[in-house]
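> mind looking at a prediction? Sequence and model below.
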Amino acid sequence: MAILAPALKQGDTIGFFSPSSPATCFAPKRFERAKAYLQQKGFNLKAGKLTGQSDYYRSGSIQQRADELNVLIRDPQVRCIISTIGGNNSNALLPYIDYAALKKDPKIIIGYSDVTALLLGIYAQTGLVTFYGPALVASFGEYPPLVDETFASFETLLCETAYESRRQKQNPPYRYQMPEQWTDVKIDWENQCEAKLTQANDWQFIGNGVIKGRVIGGNLNTMAGIWGSPYMPEIQQGDILLLEDCLKGIETVERSFSHLKLCGVFDKVSAIILGKHELFDDKRTGRQPLDVLMEVLNGQPVPILNGFDSCHTHPMLVTPLGVEGTIDFDQQTICITSPWLK
């Protein structure tokens, strides 16, 4: 039985923490812009203890980073906990998280990339539905109109007004809308002063029929760091698997997809949601991650939704993990069909 956190209300406190990279230090302008953006939307912010701190490649020691998160988990005023950014080492925190406190007082936990380890670890240990979605600095520090589209998904999925409206209509499925434009243009964050150039969007529905299953997954490279541990939810028969990655070469992507095949994952899942790959390096092959996945599958009939915008690109759509999703490959729609908040 899944545990659900309450929806966010105007005036609620959002706590932010830095489980790996010290973005509050290396991107101070973007950090301030992100804080101001959420405050203008009516939220109070509580800074994690490692805000403004740096230990070279990380914000602090393993224990310091775990303590920072646990302070926010134990604070009854904090109703949502958002990462500032990802990195490479969030999995180190997993043995030290106060899971009992989260069970007692469930709250929204949201982030992406390396924070996949925490989202899946918390779900595996508690049953709490977590959210693959924006990070404070990386996402809400972007310029309009992209940041506004990301916030629109955040508000629609996580805030009380929108969620209550849905419940009053007897909980109809939530249907995702494809953003018209997207970008993975890279600009130095501290020198960026305008919106990024965008390109027309496209989702590919490769398959037939209607697929229903538990939505699970996240950043593929990060999942390798918890695979086989008690913090990686067991892939169940019929799951819909969300996969995304960034800044990787085609050889690494082939290895990662092949790892899943060797583990029997593709024998269990009913469908794959493949997110856009930020700045994918095709090594002059002309191939994309979808091509690599299809080669690894080698004719195995797994339906694929390719190009979904819950990934490192902008804008970013919030995706609950641990809920039921439905992909209609004939009608080309994707919906969340079970409650994700209470």
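Thanks, I have the structure now. Computed from a prediction, not measured in an experiment: that's the story for all the values here.

> switch to C-alpha atoms for all contacts and neighbour counts from now on
Noted.

> pretty sure residue 122 is touching residue 231, no?
Yes - the pair residue 122 and residue 231 qualifies as a contact (Cα atoms under 8 Å) at a distance of 7.3 Å.

> how close does residue 25 sit to residue 136?
Going from residue 25 to residue 136 by Cα to Cα, to the nearest Å gives 13 Å.

> between those two, who's got more neighbours?
More crowded of residue 25 and residue 136, by other Cα atoms under 10 Å: residue 136, with 30 against 15.

> the more buried one and residue 29, how far apart?
Applying Cα to Cα, the value for residue 136 to residue 29 is 12 Å.

> for these two, list the residues in contact with both.
The overlap between the contact sets of residue 136 and residue 29 (Cα atoms under 8 Å, 6 or more residues apart in numbering) is empty.

> which residues are contacting stretch 9-16?
Stretch 9-16 is contacted by residues 42-48, 72, 77-84, 136, 159-161 when judged by Cα under 8 Å, 6+ apart.

> flag every buried residue along it.
12-16 (16 or more other Cα atoms under 10 Å).

> give the buried residues for the longest strand seen in the chain.
Ranked by residue count under DSSP state E, the longest strand found in the chain is strand 210-219. Within strand 210-219, the residues that qualify as buried by neighbour count (16+ other Cα under 10 Å) are 211-219.

> which helices and strands does the helix or strand following that strand pack with?
Going down the chain from strand 210-219, the next helix or strand is helix 220-223, by DSSP states H and E. Where contact means 3 or more Cα pairs under 8 Å, 6 or more residues apart in numbering; DSSP states H and E, helix 220-223 is packed against helix 116-126.

> for the helix it packs on, which helices and strands make contact with it?
Counting contacts by 3+ Cα pairs under 8 Å, 6+ apart, helix 116-126 packs against helix 99-104, strand 108-111, strand 130-132, strand 210-219, helix 220-223.

> below is an additional structure, to be compared with the one above:
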Amino acid sequence: MPNKLIKPKALHPASQIGIVSPARLATPDVIEIGKSFLQNMGFSVFVHPQNTEKHFQLAGTDEDRAQAIMDMVEDPSIDAILAPRGGIGSYRVIPHLKFDVIAENPKIFCGFSDLTTLMLAIHQRTGLVTFHGPLLMNLSGDHDAYNLNFLTQFLTGKIPTGQPIHYPEGRCMREGKAEGKIIGGNITLLQHMIATKDEIDMSSAILFLEDDAGEKISDIERKLWHFKNTGKLQRIGALIVGEFAGFREDSNGEWGRDILAILKEVLPSHVPVVWNFPCGHGKKMTTLPLGITARIEISPKGTYLTYTESPFA
């Protein structure tokens, strides 16, 4: 990873957001609803024609999807790039991207779940601050206002540096404080990135993890033990765990240990931990800038996250 962070410019009311689909094909209503939400916030929205292409389950071929991303990067009228949905396939576009061009044209990239690979590959290879945040499909439903509020507050630069953000949803597993860069994403894709050029350095990091919805708890345990056995969890500064929504029972019955018991097994005793944090496949979702330094304070009274630098130029 480059030694120096590259920071995009924050959005303003006249900014234009480009919509591309790096992964699965989204239904037209997802795109239209998300587009309407963004327009109601005052942004212009350009939906790339690639969003309607179909190649098996994906929104066009790997080359088509990568080219759509590069079209948005090279278009001077586009200030941010969002996606309608994840699913699978984002990792397939990475070999076709021009990372030198992305570095020369720093823009906001935001997504999560399957887009973890894309957000982290761009961050790791260029130093660009990318954002773990909602897809268009997360801007409708019971908590669309929560998700949209955090997204717009972050992307317009209205989250003040040095001021604690309180997350009352988070539950304290182990109290403590830490300072480090924020990094993380989907636990499955983070595991798959080990031993690739996009593997992340977790040393002293505030690591956050979110799961694949409906995953078996035994699978989560296997992944956490993999991280432990690589030595990565021994080096982190703090751990943020998402809601881990929709656990399925294992086929052989109850696994016997919940997520808290597993975390206590795999983590060093000095690492502060918050769980049920709104950063994944649950109903509520905040936005997190990747690679930015922050302080976290976790206690039974609440979880507070303070950014010590701005994610924007």
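Sure, I can see it. Note that this is a predicted model, so its numbers are computed, not measured.

> follow-up on the earlier one: which of the helices and strands packed on helix 116-126 of structure 1 sits closest to residue 240 of structure 1?
strand 210-219 (4.8 Å; Cα to Cα).

> so the closest one corresponds to what in structure 2?
The alignment of strand 210-219 of structure 1 onto structure 2 (TM-score structural alignment) covers residues 177-186.

> mean deviation of the matching stretch from structure 1?
Superposed on structure 1, stretch 177-186 of structure 2 shows a mean distance to its aligned partners of 0.8 Å (mean Cα distance after the TM-score superposition for structure 1).

> now the strands for structure 2?
Taking DSSP E as the test, the strands found in structure 2 are 16-19, 44-47, 80-82, 108-111, 131-132, 165-167, 171-174, 176-186, 206-210, 238-242, 273-277, 288-289, 293-299, 302-307.

> Throw the ones you listed into a markdown table and include distance to residue 248 of structure 2, thanks.
Below are these laid out as a markdown table (distance: least, Cα to Cα, whole Å):
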| stretch | distance to residue 248 of structure 2 |
| --- | --- |
| strand 16-19 | 33 |
| strand 44-47 | 36 |
| strand 80-82 | 30 |
| strand 108-111 | 25 |
| strand 131-132 | 25 |
| strand 165-167 | 27 |
| strand 171-174 | 22 |
| strand 176-186 | 17 |
| strand 206-210 | 15 |
| strand 238-242 | 16 |
| strand 273-277 | 17 |
| strand 288-289 | 27 |
| strand 293-299 | 28 |
| strand 302-307 | 28 |
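
> of all those strands, which lies closest to residue 117 of structure 2?
Closest to residue 117 of structure 2 of the strands of structure 2, according to Cα to Cα: strand 176-186, at 8.6 Å.

> ok, residues contacting that closest one?
For strand 176-186 of structure 2, contacts defined as Cα under 8 Å, 6+ apart pick out 112-114, 116, 132, 190, 200, 202, 204-212, 237-238, 271-273, 280, 288-299.

> now the most centrally placed residue in structure 1: how far from residue 118 of structure 1?
For structure 1, the residue nearest the mean C-alpha position is residue 132 (2.2 Å; Cα atoms, centre = their mean). Per Cα to Cα, residue 132 of structure 1 is found 10 Å from residue 118 of structure 1.

> out of everything not next to it in sequence, what's closest to the equivalent of residue 281 of structure 2 over in structure 1?
Using TM-score structural alignment, the equivalent of residue 281 of structure 2 in structure 1 is residue 312. Counting by Cα to Cα, 6 or more residues apart in numbering, residue 312 of structure 1 lies nearest to residue 278, which is 5.9 Å off, once chain neighbours are set aside.

> return the residues in contact with whatever residue of structure 2 lines up with the one you found.
Aligned against structure 2 by TM-score structural alignment, residue 278 of structure 1 finds its counterpart in residue 245. By Cα under 8 Å, 6+ apart, the residues touching residue 245 of structure 2 are 211, 213-214, 281-282.

> still touching in structure 1? Go through these.
Here is what carries over to structure 1 from the contacts of residue 245 of structure 2, by both residues aligned by TM-score structural alignment, their matches' Cα atoms under 8 Å: 211, 213-214, 281-282.

> counting neighbours, which of those end up buried?
The buried subset of these (16+ other Cα under 10 Å) comprises 211, 213, 281-282.

> ok, these vs residue 107 of structure 2, which is closest?
residue 281 (25.0 Å).

> name the nearest residue to residue 44 of structure 1, ignoring sequence neighbours.
Counting by Cα to Cα, 6+ apart, the residue nearest residue 44 of structure 1 is residue 13, at 4.5 Å.

> any idea what the one you found aligns with in structure 2?
Using TM-score structural alignment, residue 13 of structure 1 pairs with residue 16 in structure 2.

> any idea how far that match lies from residue 290 of structure 2?
Taking Cα to Cα, one finds residue 16 of structure 2 at 22 Å from residue 290 of structure 2.

> what do we get in structure 2 for residue 327 of structure 1?
Matched by TM-score structural alignment, residue 327 of structure 1 corresponds to residue 296 in structure 2.

> ok, now which ones touch its match?
Residues near residue 296 of structure 2 by Cα under 8 Å, 6+ apart: 177-179, 206, 238, 303-306.

> and the nearest residue to it once chain neighbours are set aside, how many neighbours?
Spatially, and ignoring its direct neighbours in sequence, residue 296 of structure 2 is nearest to residue 305 (4.6 Å; Cα to Cα, 6+ apart). Residue 305 of structure 2 has 18 neighbouring residues, counting by other Cα under 10 Å.
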